[in-house]
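Novice: Need coordinates for the below:
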Amino acid sequence: MTDFEHLYKPAQKEIWTGRVDDLHDPDAYRWHQLMQFLDLRKPLQKERKLSFCFLGFKSDEGVKRNLGRPGAKQGPDSIRKQLANLPSYFNSDVNLFDAGNILCENNLEQSQELLAEAVYKLLQAEMFPVLLGGGHEIAFGHYLGLHRFFKERGEPLPAIVNLDAHFDLRPWHNGISSGTMFSQIADMNRKNGEPFRYLVLGIQQSANTKSLFNRANHLGAQYVLCKAMRNKPLEDTFHKIDAFAKGGKTYLTVCTDVFSSAIAPGVSAPQPFGMFPETGLRLIKHVARNTHLVSFDIAEVAPRFDDDEQTAKLASVLIFALLNTLYKPDVNLIL
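Specialist: Predicted structure coming up:
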């Protein structure tokens, strides 16, 4: 609880502001009019409605250690500002919560442990966590929380689906970073006698060494190159996702550097030949519709490089599509 006192900040209500078209017509509401606020220092009640809960991870430390461009620490609030004005397609049977931010001052390992505790609390309260990065080091703390929750329940661990230009499977014996998370998870699961199920969509050959490809193959990780999705029908990748997940639980993580830098300039490692937004959107909706998705995060939105907030806007629209798909998977909205 002590860590929560100095590395946790409850939600700032003033971030959730925007246009108000009507104060009484729910069909005219926007997300900021629905938002409720949680303090993770207090006990949470189990939710009976479908409940999505936002939680930020304000960290640049993993990116700095990975020699990337820092700036993602301000990403969670930048994304929130874009989410606030989104139109609501939810009925009264959905709750939206904001649980604030986990902070990382210097000790990344400590902040990841605290993030794991926060994720665990949300899952216990039967909420769907929507985590906002921060660097992609968010993924290790996120997975630790998922691991604890499902192990205690005696249920299979969720498989990991990652939209990313990078494997993030670097060795971590000299320290952890935003490039080591899935290597850490693989080693932890192997030590515990548990499977490492990892699928990466959007890999760039120019962003990964031959050694990393070898490491991925050695660990049994699956991947699809970005150029393969551009040159072949996306249905091929859908089939791969379905075979990988087999209808089981999944955890979806998105690193915004998977997208073309023309669309997503505000990232640590821009990709000129990255994925187009329509492709990412279709992949995310497919995972939401065709697997048992239990948690989600999006990482590496860096406002200091984000011209006209393009990347934060992209992140918000992807979250909009994801939550609406989880809410009504059989309804095809505009996106």
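Novice: When you work out contacts or count neighbours from here on, use the C-alpha atoms and nothing else.
Specialist: Fine.
Novice: centroid residue for the chain?
Specialist: The centroid of the chain falls nearest to residue 297 when counting by CA atoms, centre = their mean (1.1 Å).
Novice: Second chain to compare with the first, below:
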Amino acid sequence: MENGLFNLKQMYEKAIPWTGRIDGYSDEYLRWHQDIKTENLEGLTESADFGIIGFACDEGVRRNKGRTGAKMGPELIRKACANFPIIENIQIADYGNIVCDGPNLEEAQENLANAVYKIQSKNIKTIVFGGGHEVMFGHYSGLRKAYPNQKIGILNFDAHFDNRAIDVSVGATSGTGFWQIARQDENYNYLAIGIQKNSNTKVLFQEAESTSTTYILAEDFVPENENKIYQIQQKWMDSIDILYVTVCLDVFAAPFAPGVSATAYNGIMPDYFFKKIFRKAISSEKLKAFDIAELNPDHDIDNRTAKLAASFVYEVVNA
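Specialist: Okay, the predicted model is just below:
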């Protein structure tokens, strides 16, 4: 490996070729798996519009007392994306996985940050497949290294603020990332959509207020409020330079996303209204990074959560 890129060599898995259905080999038949290039981070010579990297980790979920299993998420998302048809001439490269070996969460997040920095330095947008939502802190840290003087905004579709203070006896978790960033970055810009009142304690709402977090409650995320939501979203996006969108799959109602670390019986719907708000963000020229978190294949049903996750990747690539 390249000197200094990873703390532990075994924390990186090289990309392997994608596989899937083949209907033909001329352009009109092609699917993603037939065109995605596999590239290793030590070389990173491949020019691409989007760079995929997996974050095979759920140590943050374990520390946060959630259901483990999200470590297997990246491969399931890849499989769910493999048969997508190629619509536009967009180049995608897969750079393999950052793997969290045992309890080494902080090292894994640092390795992810280094990988994201290296990819972003080539002017390639990053798409990270989690993993627990601890992926967010690593992804953001890499973006901050790549864009040290610009205002990075994080748009988080999530039932939870993930702004819990670190318990020093436990360390960072899947629920502490925004608390960590708020204390490291004076240009802290956070918009949370889908927050559940019954899943966040008073102290988490107080933390959100004290850090000037903009948020939209799940109960307010309804078509009747579309104009207001658009205005909030646009005002926030106008205030930043770089946009990073992260989707924690537990924001969605359990029938649509059963395979997550913490299901939400009253989560939002991944319907036409949601897609309008989502597309408004990902179509922005400011978008540089996107990730999916909390896919837990052990609890998925008919791969519906993996397919939902993959559908967002497809939207981002074809926005």
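Novice: coming back round to it: and the residue nearest to the centre of structure 1? What does it align with in structure 2?
Specialist: Superposed on structure 2 with TM-score structural alignment, residue 297 of structure 1 falls opposite residue 291.
Novice: Quickly find the element holding that match.
Specialist: Secondary structure from DSSP states H and E places residue 291 of structure 2 in strand 287-293.
Novice: Pull the distance from that strand to the chain's centre.
Specialist: Offset of strand 287-293 of structure 2 from its chain centre (CA atoms, centre = their mean, to the nearest Å): 5 Å.
Novice: mean distance, it to its aligned residues in structure 1?
Specialist: Taken over the aligned residues, the distance from strand 287-293 of structure 2 to structure 1 averages 0.6 Å (mean CA distance after the TM-score superposition for structure 1).
Novice: The residue nearest to the centre of structure 1 reaches residue 128, doesn't it?
Specialist: No - look at residue 297 of structure 1 against residue 128 with CA atoms under 8 Å: they stay out of range, at 10.8 Å.
Novice: Please enumerate the strands of structure 2.
Specialist: Under the criterion DSSP state E, strands of structure 2 are mapped to 12-13, 37-38, 50-56, 92-99, 125-130, 152-157, 189-195, 214-217, 242-248, 287-293.
Novice: Distance to residue 167 of structure 2 for those - can I get that in a markdown table?
Specialist: Output for these, formatted as a markdown table (distance: least, CA to CA, whole Å):
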| stretch | distance to residue 167 of structure 2 |
| --- | --- |
| strand 12-13 | 28 |
| strand 37-38 | 39 |
| strand 50-56 | 23 |
| strand 92-99 | 24 |
| strand 125-130 | 23 |
| strand 152-157 | 23 |
| strand 189-195 | 22 |
| strand 214-217 | 24 |
| strand 242-248 | 22 |
| strand 287-293 | 22 |
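Novice: do you know which of those strands lies nearest residue 165 of structure 2?
Specialist: When those are compared by CA to CA, strand 189-195 sits nearest residue 165 of structure 2, at 16.2 Å.
Novice: whereabouts in structure 1 does the closest one align?
Specialist: Taking TM-score structural alignment, strand 189-195 of structure 2 hits residues 197-203 over in structure 1.
Novice: How about the contacts made by the match of residue 297 of structure 1?
Specialist: Residues near residue 291 of structure 2 by CA atoms under 8 Å, 6 or more residues apart in numbering: 127, 128, 129, 130, 136, 245, 246, 247.
Novice: Now do the helices in the stretch 151-300 of structure 2.
Specialist: 177-184, 202-210, 226-238, 272-282 (DSSP state H, counting those that start in this stretch).
Novice: Of all these, which one is nearest residue 98 of structure 2?
Specialist: Taking the helices of the stretch 151-300 of structure 2 one by one with CA to CA, helix 177-184 is closest: 17.9 Å.
Novice: angle of that closest one against strand 189-195?
Specialist: 160 degrees (axes from the mean of the first three to the mean of the last three CA atoms, to 10 degrees).
Novice: All set now, cheers.
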